[in-house]
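> test case, fold it:
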Amino acid sequence: MTETPALPALWPAPLADGTVHATVTVPGSKSVTNRALVLAALAAEPGWVRRPLRSRDSQLMADALRAMGVGIEETVSSSSAGDGAGGEAWRVIPAALHGPTTVDVGNAGTVMRFLPPVATLADGDIRFDGDPRSYERPLGQVISALRTLGARIDDDGRGALPMTVLGGGALEGGTVEIDASNSSQFVSALLLSAPRFNQGVEVRHVGGNLPSMPHIRMTVEMLRAAGAQVDTPEAGGEKDVWRVTPGALLGRDMVVEPDLSNAQPFLAAALITGGTVTVPDWPRRTTQPGDALRRIFTEMGGSCELTDAGLVFTGTGKIHGIDVDLSEVGELTPGIAAVAALADSESVLRGVAHLRLHETDRLAALTKEINGLGGDVTETADGLRIRPRRMHGGVFHTYDDHRMATAGAVIGLAVEGVQIENVATTAKTLPDFPKMWTDMLAGDADGSGVPGAGAGAGA
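The predicted structure follows:
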């Protein structure tokens, strides 16, 4: 294999010199991949995860599970289901979880939150550590909830990383109240391991608005597909309550969907340039938050159609401002803010106060970086107000946040001289983004020299 060339510290974001016409195959979903790995590791029999995302976050998850004793074999195979889902696949072989070991979470929210409940089932101590930013990210609610359910955790009173889960080989489980208003991952973390708890779990959210509900629905659907009994009694008048019954999980043959949120910059390119981008394998039904892009970017001036070829998105070159509640799809905010900065009218992005606690304070970062290029962004209590202005080139800092990097690239399509600091941070969820981006602009989405030929980085 050819080694990927080192990326410059300041990556010149390419300026679009015309309309974009390309087919871009987006790698698999990080959210689905990492949930699938956890469920497969806790199953009663081996399973497959096909078309997984290979990125820093998913590799951290796989390496952490291996450290606790799970077998994960990375292979290239055909699908036993006969659905054309061959290609890269990970064979997951459950085993008795054990320590002592140390888990590196990097700055991956799914790893730092989903795996402490798994570690309570291990025989031995599991230490969790990570990047400096991971020490600042909210984790206290997960720690206190696990203690309520019977876990022993040594965090020196920090309510954050680094910490050690003193695994006893099992967890009693039961009922727990949790304030998940800072992250829906707090709920998903408890639900994913709950079938293995002696009593299962009943999780009750007792805080303010619960963000990113599609991610919780994703967790529930994936649990059910793996054989778990999950009750969400909203129909009976209860809200924000989830009950998981103890029981064995099935080893599954799971095909990972494309990461729809990672399709965002490519769809934005069509919207901004008045071109067309096709994303193959876009699911007709999904729990991924990124599916909301079809509605949001259409309201901002584009049009889309789901075809046998995938999602075909077309822009007019005109971008309209939008007033939108993004509370359920907060991860889309950086890309929407970048497009809004190029619109013909004001935009208001609401419901995303929790983004101040993501990989970085995304609201502050977007405000500073867009304004640094001449934009006009102000923070509100729960979002951003964006007034379009003529912008100029300059350095767009990423704060080690992959979605900041892609947002800067989107602005660079229409603003000459934008330089992205540390574009390599996109490897967190979107490997080879710079090449995918330049290939898209060349109309050569697979590097074959044939305009619009097909797959980019591959899923």
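> when you work out contacts or count neighbours from here on, use the C-alpha atoms and nothing else.
OK.
> burial count for Gly207?
Using other CA atoms under 10 Å, Gly207 has 13 neighbouring residues.
> need the contact list for the closest residue to Thr120 other than its chain neighbours.
In this structure, Thr120 finds its nearest non-sequential neighbour in Gly167, 4.5 Å apart by CA to CA, 6 or more residues apart in numbering. Shown in contact with Gly167 (CA atoms under 8 Å, 6 or more residues apart in numbering): Gly99, Ala119, Thr120, Leu121, Ala122, Asp123, Gly124, Asp125, Ile126, Ala151, Arg152.
> could you also give me the structure for this second sequence? I'd like to compare it with the first:
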Amino acid sequence: MTEAPVHPVLWPAPYARGAVDATVTVPGSKSVTNRALVLAALAAEPGVLRRPLRSRDSLLMAQALRALGVGIEETTGDDGDEIWRVAPAGLHGPATVDVGNAGTVMRFLPPVAALADGPVRFDGDPRSYERPLHGVIDALRVLGARIDDDGRGALPLTVHGHGALNGGPVDVDASSSSQFVSALLLSAPRFNQGVEVRNTGERLPSLPHIRMTVDMLRAAGAQVDVEESGGEPGVWRVAPSAVLGRDITIEPDLSNAQPFLAAALITGGRVTVRDWPRHTTQPGDALRGIFTDMGGSCELTDAGLTFTGTGRIHGIDVDLSEVGELTPGIAAVAALADSPSTLRGVAHLRLHETDRLAALTKEINGLGGDVTETEDGLHIRPRPLHGGAFHTYDDHRMATAGAIIGLAVEGVEIENVGTTAKTLPDFPRMWTSMLGTED
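Next up, the predicted model:
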């Protein structure tokens, strides 16, 4: 495995001295890769993942599944694309899973561990202890699992698997994370009774990610029924069945394309992101409309998505409840706009890799900005910004947000830019290459 490049503690964010004109190939989607790995591990036959994302989060998922007995062979195809061949096996413990700070690993794998034969201990980074896991833990107990977490509703914990899980109906408050729902649905075909998940929360953030889970389950042969209440999905039913092994090509990660599209918007340039899918459940697809509303234009062709900026950036009033992960990048662009912006519907970001609302407020204001936290988001009044340190709090999207601002503000230095390895391992090189500079 190639060693990760070493970056300075404070990475000088490249300043754009002209319009960007670049074509970018964004690696595979983390969300699709990790869901595909879980489904392949639970399948009745081998599967293949082509162009999977190789990042900290996806490698942690693969390592965890290997610890449970799943075979994952990493090879390269004749065309140079990376291929992961997954050989399902009888899941077993004892095992230890390092979740790092990956929400998909800490939430998707306890249901898988409940199907294993033996105890599986989950641990991770210090921040992972602060992230909510109660929705998965409480639901699994209702469905028949035994879990030791000392009453924390969070990591570290041990799942005592007995080779099967009863399943059945369960209520879940998913208002703090849509991953609570996805976690139960992904393993549900292997539960004796399947599952019926009812969301009891007042809101459901990141709904596109649940749609992604449902679509991928159906593609793997599962029967999934969705019942709506008030026009929004509120109940999901998955019948017990075999999971089919699939040969799947992973879409590029559209959320990771955000900083590159932002570069075109900010500099009045043009960036093409290769292989942008015409039909997708990824939340990042919303960038086409959001960044167009902020002053750019886009064209989707067979080659990809070409986004063009005008050099002017407009403020926006937008509900980001379904696409919360895009908030840091949008906030960075909004700080450079010609009018105020209000970002709404993202109170749940206080529970992500860091408290993203507090972090964005502190870091943008530290560069001279004027950002105020609201009950469920941010209000951003553009001000002339200056250089300075931009702290990331070990959050990959904070690092890319700082790099976006650095395009238009000289002297911005990103603390721990290496944290982008969580989902975009080669970001510093890709960023400097886009600008035609050297890292």
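> okay, helices next: where are they in structure 1?
For structure 1, helices defined by DSSP state H occupy the ranges 30-41, 56-67, 109-119, 140-148, 185-193, 213-225, 264-273, 293-299, 333-340, 362-372, 402-412, 433-441.
> the shortest one vs structure 2, mean deviation?
Relative to the matching residues in structure 2, helix 293-299 of structure 1 has an average distance of 0.1 Å after the fit, by mean CA distance after the TM-score superposition for structure 1.
> with the longest one instead?
Once the two models are superposed, helix 213-225 of structure 1 sits on average 0.1 Å from its counterpart in structure 2 (mean CA distance after the TM-score superposition for structure 1).
> can you check the last one too?
Average distance between helix 433-441 of structure 1 and its aligned residues in structure 2, after superposition and using mean CA distance after the TM-score superposition for structure 1, equals 0.3 Å.
> the second one now?
Superposed on structure 2, helix 56-67 of structure 1 shows a mean distance of 0.1 Å to its aligned residues (mean CA distance after the TM-score superposition for structure 1).
> so what does that helix touch, helix or strand wise?
The contact analysis (3 or more CA pairs under 8 Å, 6 or more residues apart in numbering; DSSP states H and E) places helix 56-67 of structure 1 against helix 30-41, strand 71-77, strand 101-104, helix 109-119.
> okay if I get the ones you listed as CSV plus mean neighbour count?
Listed next are these as CSV, based on neighbours: other CA atoms under 10 Å:
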stretch, mean neighbour count
helix 30-41, 25
strand 71-77, 16
strand 101-104, 19
helix 109-119, 25
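> mind putting those into JSON lines with distance to Asn262 of structure 1?
As requested, the helices and strands packed on helix 56-67 of structure 1 are exported to JSON lines (distance: least, CA to CA, whole Å):
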{"stretch": "helix 30-41", "distance to Asn262 of structure 1": "9"}
{"stretch": "strand 71-77", "distance to Asn262 of structure 1": "23"}
{"stretch": "strand 101-104", "distance to Asn262 of structure 1": "24"}
{"stretch": "helix 109-119", "distance to Asn262 of structure 1": "17"}
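> to Phe396 of structure 1, which of the ones you listed lies closest?
helix 109-119 (23.8 Å; CA to CA).
> state the span of structure 2 onto which that closest one is aligned.
Using TM-score structural alignment, the residues of structure 2 aligned to helix 109-119 of structure 1 are 103-113.
> how close does that stretch sit to structure 1?
Following superposition, stretch 103-113 of structure 2 is found to deviate from structure 1 by 0.1 Å on average (mean CA distance after the TM-score superposition for structure 1).
> for the stretch 201-350 of structure 1, which segments count as strands?
Secondary structure of the stretch 201-350 of structure 1 (DSSP state E, counting those that start in this stretch): strands located at 201-205, 230-231, 241-244, 253-255, 276-279, 303-307, 310-314, 323-325, 347-350.
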